[in-house]
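S.K.: Sequence plus predicted model, see below.
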Amino acid sequence: MGEEVKVIVFGLANEEYGIEVEKVRTIERMLPITRVPKTFAFVKGVINLRGVVIPVIDLRGRFGLEETEPTESSRIIIVAVNELEVGFIVDAANDVIDIDADTIDTPPEVVGGVKAKYLRGVAKVGDDRLLIMLNLAEVLNKSEIIQLEQQEA
């Protein structure tokens, strides 16, 4: 058995995804989002979370999936990547689980319509459950991080 990894499980377009707990700052219900002009369509705008302005990305749009209106179960997961806090809109935040790092396999080229570069791997959980692990560094690739930082300035 390898090292245990604590993971936040969230839903997106009928798939389950995971982000390591240490990268997640907080999970919030949907908040009013202020649109920012001249940004990618998947950058929904910014929120004011306890006095901090945080850019918000719709993960469905980021992954090229069909975007939907937020529902009662939609959440904004605030993650920290290289000193930058960003919110991800997801369909639902379901669970916190421990997975064995050894059960994370290299992702196939496309999983659920999502390109492999956005994925760290696919984790086997139990006998019949697969969890798609995000590669946050790619989800927020360098040029987009720079663009997000410029919006905050």
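M.R.: Yes, it's here. All figures in this text were calculated on a predicted structure; none of them were measured in a lab. Numbering: from 1, shown residues only.

S.K.: C-alpha only now, for contacts and for neighbours.
M.R.: Noted.

S.K.: was I right about P32 contacting I47?
M.R.: Yes - the criterion here is CA atoms under 8 Å, and P32 meets it with I47 at 6.6 Å.

S.K.: Tell me which of those two has more neighbours.
M.R.: Set P32 next to I47 and count neighbours by other CA atoms under 10 Å: I47 wins out with 20 against 10.

S.K.: For the more buried one, give its distance to A101.
M.R.: 33 Å (CA to CA, to the nearest Å).

S.K.: now V110
M.R.: 21 Å.

S.K.: more crowded one of these two?
M.R.: With neighbours defined as other CA under 10 Å, V110 and A101 compare such that A101 has more, 15 against 12.

S.K.: Look at the residue nearest the centre of the chain and give its secondary structure.
M.R.: Centroid check for the chain by CA atoms, centre = their mean gives F88 as the closest residue, at 5.0 Å. Counting by DSSP: H, G, I helix; E, B strand; the rest coil, the backbone at F88 sits in strand.

S.K.: here's the one I want to compare it with:
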Amino acid sequence: MSTDTQLDAETAAAVAAHEYLTFTLGDEEYGVDILKVQEIRGYDQVTRLPGAPDFVKGAVNLRGLIVPVVDMRLKFGLSQARYDETTVMVILAVAGRTIGVVVDAVSDVIRLDAAQLRGVPDLGSAIDRKFLTGLGVVDERMLILLDIERLMTSEEMGLVDRALAA
């Protein structure tokens, strides 16, 4: 492989790292690194798992793979989610594991450049700052950018073995 090809691949990876899938939870808009997104599906009924925290809705069978499903609205302490025609399940590839997250609606994929990114403010909210990568500003919109890998591999989530997350 030539050096030029390697450089082009590295440049492409750097550009893609600034693309985010945006979705809504309540009145807020969030973004996750598009490279973590495996697919977007309509919301399916899940099989409830006994003893799981409330925000873990259960699991679904995704083409033979059992996938845990987290309701992000419940995880972030927002009001009870309504499940309607806009509710979707975003399937993520995180730390070698497939995890589904339920969100109110998916908006679009947005590319943010460095000038549109802001640091993580002190929010004093239900979302721990360590799970945020920053804020994205697009026209009059403000996106809360999640570090979805860190969130899903956190000890409080209990979804990924610590050895895999390291």
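M.R.: Alright, I've got the coordinates. Note that this is a predicted model, so its numbers are computed, not measured.

S.K.: Now do the buried residues in the longest helix seen in the second structure.
M.R.: Longest helix of the second structure, by residue count under DSSP state H: helix 3-16. Buried residues in helix 3-16 of the second structure, counted by 16 or more other CA atoms under 10 Å: none are found.

S.K.: after that helix, next one along is what?
M.R.: strand 19-25 (DSSP states H and E).

S.K.: Show me how far that next one is from its chain's centre.
M.R.: 8 Å (CA atoms, centre = their mean, to the nearest Å).

S.K.: The following helix or strand past it corresponds to what range in the first structure?
M.R.: Using DSSP H and E, the next helix or strand after strand 19-25 of the second structure towards the C-terminus is strand 28-33. Taken onto the first structure by TM-score structural alignment, strand 28-33 of the second structure occupies residues 15-20 there.

S.K.: mean per-residue distance, the matching stretch to the second structure?
M.R.: Superposed on the second structure, stretch 15-20 of the first structure shows a mean distance of 0.8 Å to its aligned residues (mean CA distance after the TM-score superposition for the first structure).

S.K.: Report the distance from that stretch to the chain centre.
M.R.: 8 Å.

S.K.: what's the answer for stretch 78-98 of the second structure, then?
M.R.: 8 Å.

S.K.: for stretch 22-40 of the first structure, how far is the first residue from the last?
M.R.: In stretch 22-40 of the first structure, first residue to last residue: 27 Å (CA to CA).

S.K.: Pull up the aligned stretch in the first structure for stretch 93-100 of the second structure.
M.R.: Under TM-score structural alignment, the match for stretch 93-100 of the second structure is residues 80-87.

S.K.: contacting residues for the residue nearest to the centre of the first structure?
M.R.: F88 of the first structure sits next to 56-59, 75-79 when contact means CA atoms under 8 Å, 6 or more residues apart in numbering.

S.K.: before we move on, what about A41 of the first structure?
M.R.: G61.

S.K.: From R129 of the second structure, how far off is the counterpart of it in the second structure?
M.R.: Alignment note (TM-score structural alignment): A41 of the first structure maps to D54 of the second structure. Going from D54 of the second structure to R129 of the second structure by CA to CA gives 22 Å.
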